[in-house]
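Enquirer: got a predicted structure here, sequence first:
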Amino acid sequence: MGLFNKILGNIKLKILNSYFGYTVSSAPFDGEFWDHDVARATIDAIATRAAMGNMRHVIMENGQVKETVYDSPLAKMINERPNDVMSGFEFKYRMFANLETKTTAIAYIDWQVVDGNVIPVGIYPVDYANYQFRQVIGGGWAIEYNDFEGNTGYLRLQDCIIMRKFYNNHQASGDGNAPIYKALDMSKASDEGFIEALQVSNKVRGIIKQKKSMLDPEDVKESQNNFADRFKSAAQNGGIVAVDSMEDFKELNVNAYSANAVQQKQIESRIRSFLRTSESIVNSDYTEQQGIAWAQSVIEPLWEIFAQAVTCCGFTPQERDKGNKMIMSGGRLMGASLSTCVQVLNATKDTGELTTNERREILGYPPVDGGDVRQVSLNYVSADSQKEYQLGKNKDKNKEDDSDGKGKSDGKADDK
């Protein structure tokens, strides 16, 4: 079971027969997609950017954020140190990379009781070769999975973070990346054909023709070896090969046949389009508009998938009913031009949408103490009270209240 064998291998469950139907088994995965250079570079761009998002625990009320739980152990663990061998960034990167390569990413949360509270003590990505859903005796569901070493393990489904994409035919997993394998095969065949041609052209230099008739095969082989030695010696000493009048050497040119530049570019474009990421994004030479569009269409949906998966696994139904949920966000303006950042800062400087540290983060500066407090300008009032504020009616009313002795907190007027 790999590195986390000690943790995941200790889980013992009594399993019933599997849930009938192929759709509760995972889609096949062989690692071919991740092993392709263009696919890996594109997935790396997606996973790197998505892993920069921060997980936050919030409490919602009437569709709005009522409270942010800054000391949430689950959010802190995901963002900083989910287990003993991974940082928060590495864990998030691995989850998003697994989602792109396998179309299903799974992580197990290890819950323990500490001081009477149930808290997470570790989160571990599950490296599976295949898996299926199984019923547990006594109620509930489990994941029965096989790792790449042939071991079988069981995990409680309620303790697993599961993310899926291309989620249509299979119930247990995404449908896999099979539609892009033809493009991968074409790219692989082109590369292998070019390599083989280069190997032949580097090894076979030419053809030597003996003008002597009726040579014995052994004499032909001896003559060939003799010429090869002369050819090798010439390569090391001046580059000139001497031949006698009975030998005729003809240089052999082997052309490497493979997909031309246009065809190869089309194949690579199909792979990137399958991952909904352009070449400019992968090469980090995209425009501001391209970056924002890519973030909205690719990265933000991944954050939503991850946040909902953690919410379902990290909170009980009762906790979710009380508004507890996870959200993931961060760095939407990363990659934006400096002028755009300045425009955003100027537009929000008096309204309190951004804290001091959030404003510093946009500019790439580190946070400061006390910078997480929202500040607003006192030059703004409620629209309903705007007329009273401008005409000073509220001030006159306060004077009248004071003269009547109603302006005191204890309801009594001063004795004079």
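Expert: Cool, got the structure.

Enquirer: drop to CA atoms for contacts and neighbour counts, all remaining ones
Expert: Will do.

Enquirer: wait, doesn't Val310 sit right on Met326?
Expert: Yes - counting by Cα atoms under 8 Å, Val310 does reach Met326; the two are 6.7 Å apart.

Enquirer: would you state the strands of this structure in chain order?
Expert: Ranges of strands in the chain, per DSSP state E, are 15-18, 54-61, 64-69, 104-114, 117-125, 130-136, 141-146, 152-156, 160-164, 206-210, 247-251, 324-329.

Enquirer: and here is the other one:
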Amino acid sequence: MFLLDVFRNWSNTRRNARMTRMLNGGLPIFSQFGSDIYASDMVQNCINVIATEMSKLQPRHIRSTDDQEIMPKGNINRLLKFGPNPLMTTSEFIEKIIWTLMMNYNAFVIPVFDVDYSNGIERRTYRALYPVNPSRVEFLQDPEGMLLIRLYFASGVDFTFPYQDVIHLRKKFSVNEFMGGGANGQPDNAALLKVLQTNHTLAQGLERAAKINAAVQAVLKVATLMDDDAAKAERARFERLIADGESGILPVDLKGEFIPIKGDAKFIEKDTLAFLKQSVLDWFGVSMPILTGEFNDDEYQAFYEKTLEPLVVYFGQKFSKILFSERELDVGNEIIWYHRDMNYLSTTAKLNLIKTAGEQGLLSDNQKLRLLGYPPVPGGERRTQSLNYIDINLVNQYQMTNLMNKGKAVEDNEQGNSS
């Protein structure tokens, strides 16, 4: 009911809107969005790794000028820092978006805002950002030509918003004009499903082989002809002998022969299983060390550059484009998703980072302490810089001064010797 009331009061429903047309002549109606691959634990683990790492990002509203970058105080930074809506923290907000994007190849975030036109310029005050998961979406066009998006939900309600006001994130945005995924606007997981089905079939075979190997331990050969009832009675007698044989010695009469079966089930080669598992990892851009948490600095850096960084850049571009007007973008406003938590680095790498960045005066004392896992100290905002560096514009002056000082010292020394 909470979100229903929020969207009902804010959504801009247009009764006269008509369905827009795609370039190929089709109608842009898309239903959400298959989830067959998510029965696989490997798929869920891969998405969870990406979502967990992305949830560490710290999005900020930055205004850049020619000579500086500032972080404006305002409602956008408050939302991004403490919680985009009353139901979620920032980490939960990001994690929700990533899971939805990876599952559906499309994710939608609805900004809720108030508009002020008092100075003749549209000014928005954002109140919340809500990630939503519609069951069906339609693209419409109003009589003025504005593109709209209508979101249908499983509860039966629907809302229509100007498309330019909705943050629509798309994965593998290729053949469809509006949606990520395949031509029908749904996840194109056919290649991955084949791998998962093969893996599932092999796993079932392993399970059956293990059960058979554990169930049949021996054969009791009876040297007489017996009907079914007699065979059952003989087997029951044999089982009682096993249960009562505390010494480990099993008495068998002349008509019975006990033949043990050595467990030697043939299982699938580990290279085959490793290949199938690697295919799933490659699909999501996650390596085995990242999945198990046993990575080094280089392995994490490769994971970040291949899998996370494209998302970081894309999120920054998309959120900036929707949350700011063209004028605000022109004067340097943007959303940057900072990945500044370096806890994955080894202690040696952290010390090297502190040394390099610290000597340049880029880190405060408290930032250095934070990298090492220590709490801040009073006065820790102080920044120190090595005297071994000089402004490039002062290099020539510095060298000329040194040259003149050396010449003067030589001249004074010669005058002293002559006197």
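Expert: Noted; the coordinates are in hand. The structure presented is a predicted model; accordingly, all values stated were derived computationally and were not measured.

Enquirer: would you pull the TM-score for this pair?
Expert: After superposition, the two chains reach a TM-score (TM-score structural alignment, normalised by the length of structure 1) of 0.75; 384 aligned residues with a Cα RMSD of 4.0 Å.

Enquirer: got CSV for the strands of structure 1, with mean neighbour count too?
Expert: Shown next, in CSV, are the strands of structure 1 (neighbours: other Cα atoms under 10 Å):
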stretch, mean neighbour count
strand 15-18, 14
strand 54-61, 19
strand 64-69, 12
strand 104-114, 18
strand 117-125, 17
strand 130-136, 21
strand 141-146, 22
strand 152-156, 20
strand 160-164, 24
strand 206-210, 15
strand 247-251, 12
strand 324-329, 20
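
Enquirer: mind putting those in TSV, distance to Asp175 of structure 1 included?
Expert: Below are the strands of structure 1 laid out as TSV (distance: least, Cα to Cα, whole Å):
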stretch	distance to Asp175 of structure 1
strand 15-18	20
strand 54-61	27
strand 64-69	35
strand 104-114	9
strand 117-125	20
strand 130-136	13
strand 141-146	17
strand 152-156	21
strand 160-164	9
strand 206-210	51
strand 247-251	53
strand 324-329	25
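
Enquirer: figure out which of the ones you listed is closest to Asp396 of structure 1.
Expert: strand 64-69 (36.0 Å; Cα to Cα).

Enquirer: who are the packing partners of the closest one?
Expert: For strand 64-69 of structure 1, the packing partners by 3 or more Cα pairs under 8 Å, 6 or more residues apart in numbering; DSSP states H and E come out as strand 54-61.

Enquirer: please tell me which residues of structure 2 the strand it packs on aligns onto.
Expert: Aligned by TM-score structural alignment, strand 54-61 of structure 1 corresponds to residues 58-65 of structure 2.

Enquirer: can you check stretch 162-172 of structure 1 too?
Expert: Stretch 162-172 of structure 1 lines up with residues 168-178 of structure 2 when matched by TM-score structural alignment.

Enquirer: in that stretch, what counts as buried?
Expert: Buried residues in stretch 168-178 of structure 2, counted by 16 or more other Cα atoms under 10 Å: His168, Leu169, Arg170, Lys171, Phe173, Asn176, Phe178.

Enquirer: isn't the third one up against Met179?
Expert: Yes - counting by Cα under 8 Å, a contact exists between Arg170 of structure 2 and Met179, whose distance comes to 6.5 Å.

Enquirer: who touches both of the two?
Expert: The contact sets of Arg170 of structure 2 and Met179 overlap at Asn106 (Cα atoms under 8 Å, 6 or more residues apart in numbering).

Enquirer: which position in structure 1 pairs with Ile322 of structure 2?
Expert: By TM-score structural alignment, Ile322 of structure 2 lines up with Cys313.

Enquirer: list the contacts for its match?
Expert: For Cys313 of structure 1, the contacting residues are Gln158, Asp159, Cys160, Ile161, by Cα under 8 Å, 6+ apart.

Enquirer: Asp114 of structure 2 and Met103 of structure 2, how far apart?
Expert: 32 Å (Cα to Cα, to the nearest Å).

Enquirer: just Leu394 of structure 2 next, same as before
Expert: Leu394 of structure 2 is 56 Å from Met103 of structure 2, by Cα to Cα.

Enquirer: what about these two, which has more around it?
Expert: Taking other Cα atoms under 10 Å, Leu394 of structure 2 and Met103 do not tie; Met103 has more neighbours (23 against 9).

Enquirer: wait, that one touches Ser35, no?
Expert: Yes - using Cα under 8 Å, Met103 of structure 2 makes contact with Ser35 at a distance of 6.6 Å.

Enquirer: number of residues surrounding Glu300 of structure 1?
Expert: The tally of other residues near Glu300 of structure 1 (other Cα under 10 Å) stands at 18.

Enquirer: that one -> structure 2?
Expert: The pairwise alignment with structure 2 assigns Glu300 of structure 1 to Glu309, based on TM-score structural alignment.

Enquirer: gap between that match and Ile62 of structure 2?
Expert: For Glu309 of structure 2 relative to Ile62 of structure 2 (Cα to Cα), the value is 19 Å.

Enquirer: what does Ala107 of structure 2 give?
Expert: Applying Cα to Cα, the value for Ala107 of structure 2 to Ile62 of structure 2 is 24 Å.

Enquirer: so Asn130 of structure 1 touches Lys102, yeah?
Expert: No - with contact defined as Cα under 8 Å, Asn130 of structure 1 does not count as touching Lys102 (10.0 Å).

Enquirer: spit out the residues that contact the two alike.
Expert: Taking Cα under 8 Å, 6+ apart as the contact rule, Asn130 of structure 1 and Lys102 both touch Phe29.

Enquirer: give the other helices and strands that the longest helix anywhere in structure 2 contacts.
Expert: Longest helix in structure 2 by number of residues (criterion: DSSP state H): helix 190-215. The contact analysis (3+ Cα pairs under 8 Å, 6+ apart) places helix 190-215 of structure 2 against helix 270-284.

Enquirer: chain center to stretch 169-177 of structure 1: distance?
Expert: 18 Å (Cα atoms, centre = their mean, to the nearest Å).

Enquirer: quick revisit: as CSV, the contacts of Cys313 of structure 1 with distance to Ile305 of structure 1 would be great.
Expert: Converted to CSV, the contacts of Cys313 of structure 1 look like this (distance: Cα to Cα, whole Å):
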residue, distance to Ile305 of structure 1
Gln158, 17
Asp159, 17
Cys160, 14
Ile161, 10
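
Enquirer: looking at structure 2, which of these hold up?
Expert: Comparing those with structure 2 on both residues aligned by TM-score structural alignment, their matches' Cα atoms under 8 Å, the contacts found in both are Gln158, Asp159, Cys160, Ile161.

Enquirer: the residue nearest to the first one when sequence neighbours are not counted and Ala178 of structure 1: what is the separation?
Expert: What that stands for is Gln158 of structure 1. Residue nearest to Gln158 of structure 1 in three dimensions, not counting chain neighbours: Cys313, with 6.0 Å by Cα to Cα, 6 or more residues apart in numbering. Separation of Cys313 of structure 1 from Ala178 of structure 1 (Cα to Cα) stands at 29 Å.
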